[in-house]
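Q: Okay, here's the prediction I keep looking at, along with the sequence it came from:
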Amino acid sequence: MISYNYGAGKIRRTRAALKFASLLSCGIMVIANLQGVTRMKESVFIIVLRQVFLLVPLAWVLHFLGLSAVWWTFPLTEIIASLWGVVLVTVKDKSQTTV
């Protein structure tokens, strides 16, 4: 998507696609970080939160607003899951550094 917009000279759409890609990668990095530091419970929680508790209900709620609103399910799910992951990481890290 980024390369198509860039090739077509649509710089505004290219920047929007880059911002969205950055948001998606943030969620992936949070999950990878949790898995990498052997915090599997938190990692599985984020995955289940994203796939079961956010994606499906948000799609169902947004379908009442139309098909174009359903497409907002994916970015909304990623934003919420990423923020929740950041909260889990920072809260857990603060509790571990306290002696």
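A: Arrived safely.
Q: From now on I want contacts and neighbour counts done on CA atoms only, so please keep to that.
A: Fine.
Q: Go ahead and list the helix or strand containing the spatially most central residue of the chain.
A: For the chain, residue 78 is the residue whose C-alpha lies nearest the centre (CA atoms, centre = their mean; 2.2 Å). Per DSSP states H and E, residue 78 falls inside helix 73-97.
Q: okay, pairing it with this:
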Amino acid sequence: MDEHGIPGAVARDDLMRRVITDRVFGRRVHDNKEVLAAPRAHVTAVVPHLPAERLLLFGPTSGWGPLTEFLGVPEPLDACPHINRRKDFWQLRAPG
């Protein structure tokens, strides 16, 4: 249990640290430039190897349109969800 009373969070956080912090950022998570550059570098490395018709560069702020068109499915009536807002982080992480 972590300091927020979340069971199993310590083990989960340790796994996240080992995978994300160590592998992706090489332990440079406190360097904002490095953290912001990592996903961009990944996209730059991957995009040239994928056929355009099989690739969607999508951001949730684009709404449902690009995603549903790419997948060939109708657009949902509900608004595109916005999760992982900073203010919602602890609420989303809490159990139950």
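A: On my side now, so go ahead. No experiment lies behind these values; they were computed from the predicted model shown.
Q: Give me the TM-score for this pair.
A: The TM-score (TM-score structural alignment, normalised by the length of structure 2) is 0.29; 49 aligned residues with a CA RMSD of 4.8 Å.
Q: Show me which positions of the helix holding residue 78 of structure 1 end up buried.
A: Within helix 73-97 of structure 1, the residues scored as buried using 16 or more other CA atoms under 10 Å are 73-74, 77-82, 84-86, 88-89.
Q: now do the same end-to-end measure for stretch 45-55 of structure 1.
A: 14 Å (CA to CA, to the nearest Å).
Q: And stretch 69-77 of structure 1, by the same measure?
A: Per CA to CA, the first residue of stretch 69-77 of structure 1 is 13 Å away from its last.
Q: Next, count neighbours for residue 64 of structure 2.
A: 19 (other CA atoms under 10 Å).
Q: quick one: it from residue 70 of structure 2, how far?
A: Distance, residue 64 of structure 2 to residue 70 of structure 2, using CA to CA: 10 Å.
Q: do residue 42 of structure 2 as well
A: Taken as CA to CA, the span from residue 42 of structure 2 to residue 70 of structure 2 is 21 Å.
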